[in-house]
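[1] Sequence first, then the predicted structure:
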Amino acid sequence: MNAAIELLLNRHSTPAKHLGAPAPEGEHLDLILRAAMSAPDHRALRPWRFLLVQGEARARLGDIFAEGYRCRHPEAEAELIERQRGKPLRSPLLILLIAHLQECAKVPEWEQMMAVGAAAEHMQLMAQALGYGSVWLSGESCGDAWVRQALGLLPHERLAGYLAMGTPTVEPLTKSRPDPWTFTEEWTG
């Protein structure tokens, strides 16, 4: 089977706890980011930007996640706050997906968000093609105004999640896929 077809039909996420070093860097990281630029993007708005978080910056991001969680849940137990602090440390590279939404009468926000999603999926596919694993993560922190401010996001930007990337430490699980025809019907007017 054609390698591109094989990649698309067998796309998978690798849990962050199973992503080790090395993370993509150099030419591989460049290819991953270039793949995002080929995503469908009505009117070429490029409604995205990406923040790379690696090394010690992962711990600082964990501090932001923990503080945001503590502010959202003032009665939270210390263990739950610490769990938030540890999330960015589970993989060697995080790519934060920033939806850089723009005013455009012909491209509503929902369509720009879909373009961000397509860019993220392109990055995941390229990472997998290069032998890396990734998983798209989100959660309460992504919608937290304090977290967005601490990350330096502009008022019109949203944190659409983040890709955790690294080298898989386990073989991917074989995943059965549903029959696409159960989700498909022909509309005849």
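    That came through, no problem.

[2] Please count neighbours and contacts with C-alpha atoms only from this point.
    Fine.

[3] Which elements pack onto the host helix or strand of Leu61?
    According to DSSP states H and E, Leu61 maps onto helix 57-72. With contacts taken as 3 or more C-alpha pairs under 8 Å, 6 or more residues apart in numbering; DSSP states H and E, helix 57-72 sits against helix 78-86, helix 140-143, helix 145-150.

[4] What residues of it count as buried?
    Within helix 57-72, the residues scored as buried using 16 or more other C-alpha atoms under 10 Å are 58-59, 61-70.

[5] Now those in JSON lines, please, with extra columns for distance to Pro15.
    Shown next, in JSON lines, are the buried residues of helix 57-72 (distance: C-alpha to C-alpha, whole Å):
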{"residue": "Arg58", "distance to Pro15": "17"}
{"residue": "Ala59", "distance to Pro15": "19"}
{"residue": "Leu61", "distance to Pro15": "19"}
{"residue": "Gly62", "distance to Pro15": "18"}
{"residue": "Asp63", "distance to Pro15": "22"}
{"residue": "Ile64", "distance to Pro15": "22"}
{"residue": "Phe65", "distance to Pro15": "19"}
{"residue": "Ala66", "distance to Pro15": "21"}
{"residue": "Glu67", "distance to Pro15": "24"}
{"residue": "Gly68", "distance to Pro15": "23"}
{"residue": "Tyr69", "distance to Pro15": "22"}
{"residue": "Arg70", "distance to Pro15": "25"}
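
[6] Which of the residues you listed lies at the shortest distance from Ser138?
    Phe65 (11.4 Å; C-alpha to C-alpha).

[7] For the closest one, give its distance to Arg34.
    28 Å (C-alpha to C-alpha, to the nearest Å).

[8] Then Arg43?
    Noted for Arg43: a distance of 18 Å to Arg34, by C-alpha to C-alpha.

[9] want to compare, so here's the second one:
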Amino acid sequence: MDAVTLLKTRRSVPPAFLTEPGPNAQQLETLLTIASRVPDHGKLAPWRFVIYQGAARDKASQIVLDTFLASCPDADEVARKKESNRFSMAPLVIGVVSTAANHVKIPLWEQELSAGAVCENLVIAAHALGFSSSWLTGWMAYDERVLLRLGIASHEKLAGFVHIGTAKEAMPDRPRPSLAEIITYYGQN
């Protein structure tokens, strides 16, 4: 598939619709290599990866569930089930962590945007390798109790969890914005 078609056909597939096979070790290395090739003012590499695969996905899901139940002990069974499999639906979850920090020359915002670009490259690379993916956050991406136990330090932020696997079925595309509604030509009335 050529690059333009690849970019035009990329779409998110929710983790509940992802299954095996996931990327093998060589494909994972390719994904991370491509994800790292983003604009990075100052060559700071203000991001890093946390890989959740195999049994680690269940351990991460248990951390999310335990933290959820500490705040919502009376949660119903539907909510408990949802929280108990946050990391275990897709064969692979990659946490993209923003390590942005104050710098004398490079604004924090540019470093954070670079971490977002890493997530975007990751989902595009997954599509290029024939996988489906979804870039998500959710409440746990902002809960320090969860993040610390998932390997993310208190001075870091989570840019997203990218769930990667094989789509169980073809997913319909969502409506996309009309270009006429999102484009402004400066200086033209």
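    Structure's in. What do you need? Please read these numbers as outputs of a predicted model, since none were measured by experiment.

[10] hmm, who's touching the longest helix along the first structure?
    The longest helix of the first structure (DSSP state H) is helix 109-129. Helix 109-129 of the first structure has contacts (C-alpha atoms under 8 Å, 6 or more residues apart in numbering) with 7-8, 11, 24, 28, 31-33, 35-42, 47-48, 97-99, 101-102, 133-135, 160, 163, 165.

[11] ok, of those, which come out buried?
    Buried by 16+ other C-alpha under 10 Å: 11, 24, 28, 31-33, 35-37, 39-41, 47-48, 97-99, 101-102, 133-135, 160, 163, 165, out of the contacts of helix 109-129 of the first structure.

[12] ok so, going back, which one of Arg43 and Arg34 of the first structure has more residues nearby?
    Shown here are Arg43 of the first structure and Arg34; by other C-alpha atoms under 10 Å, Arg34 has more neighbours (15 against 9).

[13] Where does the host helix or strand of that one end up in the second structure?
    Using DSSP H and E, Arg34 of the first structure sits in helix 26-36. Aligned using TM-score structural alignment, helix 26-36 of the first structure spans residues 25-35 in the second structure.

[14] How far off centre is the matching stretch?
    Chain-centre distance of stretch 25-35 of the second structure: 14 Å, with C-alpha atoms, centre = their mean, to the nearest Å.

[15] mean shift of it relative to the first structure?
    Compared with the first structure after fitting, stretch 25-35 of the second structure deviates on average by 1.3 Å (mean C-alpha distance after the TM-score superposition for the first structure).

[16] Buried residues of the strand ranked longest in the first structure, list them for me.
    Looking across the first structure with DSSP state E, the single longest strand is strand 157-168. Buried residues in strand 157-168 of the first structure, counting neighbours by 16+ other C-alpha under 10 Å, are found at 157-168.

[17] where's stretch 124-134 of the first structure relative to the chain centroid, distance-wise?
    Averaging C-alpha positions (C-alpha atoms, centre = their mean) puts stretch 124-134 of the first structure 13 Å from its chain's average.

[18] Kindly apply the preceding question to stretch 129-142 of the first structure instead.
    Offset of stretch 129-142 of the first structure from its chain centre (C-alpha atoms, centre = their mean): 4 Å.

[19] same question, stretch 159-170 of the first structure
    7 Å.

[20] okay, and that stretch goes to which residues in the second structure?
    Under TM-score structural alignment, the match for stretch 159-170 of the first structure in the second structure covers residues 158-169.

[21] Can you give the contact residues for that stretch?
    With C-alpha under 8 Å, 6+ apart as the test, stretch 158-169 of the second structure has contacts from 13, 15, 17-23, 90-98, 112, 115-116, 119, 122-123, 126, 130-137, 141-142, 152.

[22] same question, stretch 59-69 of the second structure
    In contact with stretch 59-69 of the second structure (C-alpha under 8 Å, 6+ apart) are residues 52, 75, 80, 83-88, 140, 145-146, 149-150.

[23] Are any of these buried, and if so which?
    The buried subset of those - by 16+ other C-alpha under 10 Å - is 52, 80, 83-88, 140, 146, 150.

[24] Relative to Thr184 of the second structure, which of the residues you listed is nearest.
    So of these, ranked by how close each gets to Thr184 of the second structure (C-alpha to C-alpha), first place is Met140, at 36.2 Å.

[25] What residue, apart from its backbone neighbours, is nearest that closest one spatially?
    Distances taken as C-alpha to C-alpha, 6 or more residues apart in numbering put Val146 closest to Met140 of the second structure, at 6.0 Å, once the chain neighbours are dropped.
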